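Student: this is a predicted model, with the sequence first.
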Amino acid sequence: MYDRFAVQRLIDLWLTEDVGCCDLTVQTMVSPDARGRFDVNAREPMHVAGIEIAAEVFRRYEPRLALDIRVRDGERVGKGAVLMRVEGPAQGILTAERTALNILQRLCAVATETAKYVAAIEGTKARLIDTRKTTPGLRMLEKHAVTCGGGLNHRLGLDNGVMLKDNHIAVCGGIAAALARARRQLPTLTKIEVECDRLAQVEEALAAKADVIMLDNMGLADMRTAVDLVAGRVPLEASGGIRLDTIRAIAETGVDYISTSKITQGAPPVDIGLDEPA
């Protein structure tokens, strides 16, 4: 889910960065009346995210292009799948190619990595959620990619909810005082989450009626104890040091959510190319 108006502004920035004054190679080597037809190909298995955005990059630079989009966001495709066919003025295709592929590769990478983590906790009650550790300028789109891979979004920004971390709590003089102060000023439907790294803090946050409790860098035994202590009264989120090889055991403690930045910061690039049709 993303705002199309905001995406248009981003596309203008991306194209301006890459093209500069003009595409010297294309304008010196390709005649204005030359036409081209190319396929955007998946060169490895992946989950799709951002296909409409990549198409909009081509449209923005050259409105006369004909685009045949073959897949949808959230779809899993195999190696060799044609994601989109682009046909029309060759100058426009070749100039916009890199920008379109860059954003598509980035978003498909996030979706593909997210899907791996989602698969690792399948069959448990836990749901995977993202963090605010995103690429500056791309948060809206990377969080869209997370949902394409089967994950959920945490806060989109600092204005989406209150997260009381250790430094906030220290400044306010404790969890109960921090919660009370936040509630006096918050919009009615805004939730408050409290970060806890000790079981005593979990008890304090529960007594102060936090809406969500984060278990920050806790061991498995303490997580299980926290789950028993809370007994379903508020959602529990596990966070900190989450990896693909550890997430299953964390999910099996009984927490409701698991958040990790690995699905955005650690997503390895996927290989997508623009090739002439076979």
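Tutor: Received it, and whenever you're ready, just let me know what you need. Quick caveat, the model's predicted, so the values are computed rather than measured. Numbering: from 1, shown residues only.
Student: use CA for all of it now, contacts and neighbours both
Tutor: OK.
Student: separation between Val30 and Ala109?
Tutor: To Ala109, Val30 is 32 Å away according to CA to CA, to the nearest Å.
Student: so for these two, which sits in the more crowded spot?
Tutor: Shown here are Val30 and Ala109; by other CA atoms under 10 Å, Ala109 has more neighbours (28 against 15).
Student: and the host helix or strand of the more buried one, how far from the chain's centre?
Tutor: Using DSSP states H and E, Ala109 sits within helix 90-120. Helix 90-120 sits 12 Å away from the centroid of its parent chain (CA atoms, centre = their mean, to the nearest Å).
Student: test my guess that Asp23 contacts Leu94.
Tutor: No - with contact defined as CA atoms under 8 Å, Asp23 does not reach Leu94; the gap is 9.1 Å.
Student: one more structure, for comparison:
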Amino acid sequence: MSYSHLLPPSWKSQVTVWLQEDTPSFDYGGFVVGEAEKTAFLLGKGKETAVLAGVPFVDEIFAQLGCTVEWHMAEGETFEPIKRVATITGKARFLLLGERVALNLLARCSGIATKSRRFRDIARSNGYKGVIAGTRKTTPGFRLVEKYGMMVGGIDAHRHDLSSMIMLKDNHIWSCGSISNAIATARQAGGFSLLLDVEVRTEAEADEAIEAGADVIMLDNMEGDLLLQTARRLREKWSGKRFLLETSGGIEENNLRERAVNEIDILSTSAVHQSVQHIDFSLKIQKSS
């Protein structure tokens, strides 16, 4: 299975924009090195076991520069530093034109995949069978790469944009006057094909959302015994209704186990993609023999 098959037709044009941004006028360093054919090693460094993610983006960066990439491991596999993860061949100035764009992308995408894999493994080791998901708190212009990293890491990317699922949060509800009003209006516009996820702060708000027909109930910032008992009571009270329960807000590695309880269907967190530790990579052109 290759996650690259999910990428939309438009994504390659974004690579062109990245290259244009990095070299908007003269390439002074490229002038120095010229166009001799060279081989470069892509090295995975850092201090910890990491997940490789971002392969199709790196391939396209160097393809647009007339270089070829040979990967020595599959995307989604883990590696220990220092590992030669790929060999790249091409003209020296084009290798260097792609170097920083590729390394920056690979560092962030792999960092997200690594953190996502760690969250998934912690939850599974705790016996959690539900969905671990990211959030929409992504970097403008870089969402596709960040969501891709989550998926390679083995978690759910959650909604990709405002159009892919209806999520009603506190501001939507306050603007409409009530949860029921917000749900009714959203359902009228979104029809049957979009799931409706509603953020609630109390059990009473959850009751209102379930009764009004929400598909997913996000129990925002509930923790510990309150989260567990609320989830159990909701399932008992509304046993004839179909809905999913989601927990979100303040979830980190140090409290993941207490939130990853099987009474909850979805655990969503921005900790897997915001402020993650990037994975260190470097590109080393080999000296001619």
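Tutor: Noted; the coordinates are in hand. Since we're looking at a predicted model, the values are computed, not measured.
Student: after the helix holding Ala109 of the first structure, which helix or strand is next? Please name it.
Tutor: strand 127-129.
Student: show me where the stretch 1-150 of the second structure has its strands.
Tutor: Secondary structure of the stretch 1-150 of the second structure (DSSP state E, counting those that start in this stretch): strands at 37-44, 50-51, 68-71, 78-79, 83-91, 131-133.
Student: got these as TSV, with mean neighbour count columns?
Tutor: As requested, the strands of the stretch 1-150 of the second structure are exported to TSV (neighbours: other CA atoms under 10 Å):
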stretch	mean neighbour count
strand 37-44	20
strand 50-51	27
strand 68-71	16
strand 78-79	17
strand 83-91	19
strand 131-133	23
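Student: wait, which of the ones you listed is closest to Ala107 of the second structure?
Tutor: Across those, Ala107 of the second structure has its closest neighbour in strand 37-44 (9.2 Å, CA to CA).
Student: which secondary structure elements does the closest one sit against?
Tutor: For strand 37-44 of the second structure, the elements it packs on are strand 83-91, helix 92-125, strand 281-285, judged by 3 or more CA pairs under 8 Å, 6 or more residues apart in numbering; DSSP states H and E.
Student: need the winner for burial among these.
Tutor: helix 92-125 (a mean of 23; mean count of other CA atoms under 10 Å).
Student: helices and strands around it, which ones?
Tutor: In this structure, helix 92-125 of the second structure makes packing contacts with helix 11-22, helix 28-33, strand 37-44, strand 50-51, helix 55-63, helix 143-153, helix 256-259, strand 281-285, judged by 3+ CA pairs under 8 Å, 6+ apart.
Student: and Gln91 of the first structure, what pairs with it in the second structure?
Tutor: When the second structure is aligned by TM-score structural alignment, the residue opposite Gln91 of the first structure is Arg93.
Student: its match - nearest residue in space that isn't next to it in sequence?
Tutor: Gly30 (4.4 Å; CA to CA, 6 or more residues apart in numbering).
Student: count the residues that sit near the equivalent of that neighbour over in the first structure.
Tutor: Aligned by TM-score structural alignment, Gly30 of the second structure pairs with Val26 of the first structure. Applying other CA under 10 Å, we find 16 residues neighbouring Val26 of the first structure.
Student: wouldn't Val26 of the first structure be in contact with Thr95 here?
Tutor: Yes - look at Val26 of the first structure against Thr95 with CA under 8 Å: they come within range, at 6.9 Å.
Student: hang on, the earlier thing: so who does the residue nearest to Arg93 of the second structure touch?
Tutor: Residues near Gly30 of the second structure by CA atoms under 8 Å, 6 or more residues apart in numbering: 92-94, 96-97.
Student: so which of those residues hold up in the first structure?
Tutor: Retained in the first structure (both residues aligned by TM-score structural alignment, their matches' CA atoms under 8 Å) from the contacts of Gly30 of the second structure: 93, 96-97.
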